[in-house]
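*Asks:* Take a look and give me a structure for this.
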Amino acid sequence: MGRPPDPARRERTLARATDYVLGHGLVGLSLRPLAAALGTSPRMLLYDFGSKQELVAAVLAEARRRGAARLAENLPPQATSPEGHLRGIWAWFSEPERAGYVRLMFEVHADGLVHPENYPNQAEAITGWFNALNTTFRDIATGPDDTVAPTLVMAVIRGLLFDLTTTGDRRRTDHALDRFCELLWH
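*Replies:* Sure, this is the predicted structure:
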């Protein structure tokens, strides 16, 4: 009989694998180099996660969990204003320290267009923001079930992040966010 699974080891491995993917991305991810970087073996990765696909799914879920927790910890109180909340979201996501999260988000979106079977929960990750954003931006929403307002906010943030990531033009993208806020609230 084989050794029983060790949940603590799996969690440690997941944390380190998530750090690795945030630093290196998913493109060309191979179990052998990943295992070497983590000080384990490909066999142990498969033992703990079942397959490379399940490992990647766990890493993406952990990255989303970390990102959401850190965003919640670092945003100004929601009571300030919806505009302040939007500016806080932009400030947090656009910081250079978040580059790994932003690159991973775009990498998953792009790969998901070609290989949607690899990311069965991708739509849930996007729609999961609707309730939080709808509550925050109720002054631009048309009702409690409005998904257009949060979709618009997410599209602008994603577009500006893509622009910032590819061009590095912080001044222009910050000004574009300022203009978006003006259009919504002034």
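
*Asks:* CA atoms for contacts and neighbours, from now on please.
*Replies:* Noted.

*Asks:* which one's the longest helix in this protein?
*Replies:* helix 52-74 (DSSP state H).

*Asks:* Identify each buried residue in that one, please.
*Replies:* 55-60, 62-63, 67 (16 or more other C-alpha atoms under 10 Å).

*Asks:* now stretch 143-156
*Replies:* Using 16+ other C-alpha under 10 Å as the test for burial, stretch 143-156 gives 147, 149-151, 153-154, 156.

*Asks:* likewise stretch 101-115?
*Replies:* In stretch 101-115, counting by 16+ other C-alpha under 10 Å, buried: 101-105, 108-109.

*Asks:* Okay, angle between the strand or helix carrying residue 113 and helix 52-74 too, please.
*Replies:* Using DSSP states H and E, residue 113 falls within helix 99-114. Here helix 99-114 points in a direction 140 degrees away from that of helix 52-74 (axes from the mean of the first three to the mean of the last three C-alpha atoms, to 10 degrees).

*Asks:* Next secondary structure after helix 99-114?
*Replies:* Downstream of helix 99-114, the first helix or strand assigned by DSSP H and E is helix 122-136.

*Asks:* let's see this one next to it:
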Amino acid sequence: MTKSSPERDGRTTRFEARRPELLTQATEHLLEHGVAAFSLRPVAKALGVTHATLLRHFTSKEQLLVEVAELARAELQEKLQADPDLQAASGAEEVVRATWRILRTPREVRRIAVLLELANAHPADETQRRSIASELIADWIAEMQEVLIADGYSKEQSVSIGTLLVGLAHGLQIDLAITGDTERIDAAFESGVPRILSR
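*Replies:* The predicted model follows:
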């Protein structure tokens, strides 16, 4: 009994250590291939593990999708918080422009498209996935409110203007994901931001 415990503990440690790696790889697979192609057996094959291994770590496809959605959201928030240009931005317009420079990149366009696709995918239980997408939008609006209030907008103005700015960015991301028409979309952004921020 004593001899087998270290071996069992070692296996448990290796098993637990593998989970974050599999989650990261599954997230990359989803960003590359989309929700429609996300099925446990093909994903397991792409990750170089068995279907049973994925189930041992995540119990179901739905649980894996929930965790993938949460990781994708968290990674985007971390990227925004770590961006030096965004951290150095002063005032609402600079913050919005610095944020857009990140959000318009191919990876982030794909990420938001996948998050929205996940939020609207058919259940098993879609409640958690919808909540993750809602939290992302709510977080961004709350952050924009802080910037707008610091810029002298009232609390009431900050809610509506923050919502408009986040809606503009998300809408243009979706347009960019579908059409790839960067020039037209950047022009729309440049036109829209000053109008939304005009007092």
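
*Asks:* Tell me the one of the buried residues of helix 52-74 of the first structure nearest residue 184 of the first structure?
*Replies:* Taking C-alpha to C-alpha as the measure, residue 67 is the one of the buried residues of helix 52-74 of the first structure closest to residue 184 of the first structure, at 26.0 Å.

*Asks:* Could you pull up the contacting residues of the residue nearest the centre of the second structure?
*Replies:* The centre of the second structure sits closest to residue 73, judged by C-alpha atoms, centre = their mean, with a distance of 3.0 Å. By C-alpha atoms under 8 Å, 6 or more residues apart in numbering, the contact list for residue 73 of the second structure reads 115, 132-133, 136.

*Asks:* go again using 10 Å as the cut-off
*Replies:* 67, 79, 111-112, 115, 132-133, 135-136 (C-alpha atoms under 10 Å, 6 or more residues apart in numbering).

*Asks:* now residue 116 of the second structure
*Replies:* 69, 129-130, 132-134, 170, 174.

*Asks:* Could you rerun that using 8 Å?
*Replies:* Residue 116 of the second structure sits next to residue 133 when contact means C-alpha under 8 Å, 6+ apart.

*Asks:* aligned partner of it in the first structure?
*Replies:* Matched across to the first structure, residue 116 of the second structure falls on residue 106, judged by TM-score structural alignment.

*Asks:* Distance-wise, check its match relative to residue 148 of the first structure.
*Replies:* 21 Å (C-alpha to C-alpha, to the nearest Å).

*Asks:* now swap in residue 60 of the first structure and tell me
*Replies:* In terms of C-alpha to C-alpha, residue 60 of the first structure sits 26 Å off from residue 148 of the first structure.

*Asks:* ditto for residue 20 of the first structure
*Replies:* With distances taken as C-alpha to C-alpha, residue 20 of the first structure is found 35 Å from residue 148 of the first structure.

*Asks:* Same question for residue 180 of the first structure.
*Replies:* Using C-alpha to C-alpha, residue 180 of the first structure is found at 15 Å from residue 148 of the first structure.

*Asks:* for residue 158 of the first structure, same thing?
*Replies:* Counting by C-alpha to C-alpha - residue 158 of the first structure and residue 148 of the first structure are separated by 15 Å.

*Asks:* follow-up on the earlier one: among the contacts of residue 73 of the second structure, which one lies nearest to residue 22 of the second structure?
*Replies:* Using C-alpha to C-alpha, those come closest to residue 22 of the second structure at residue 67, 11.0 Å.
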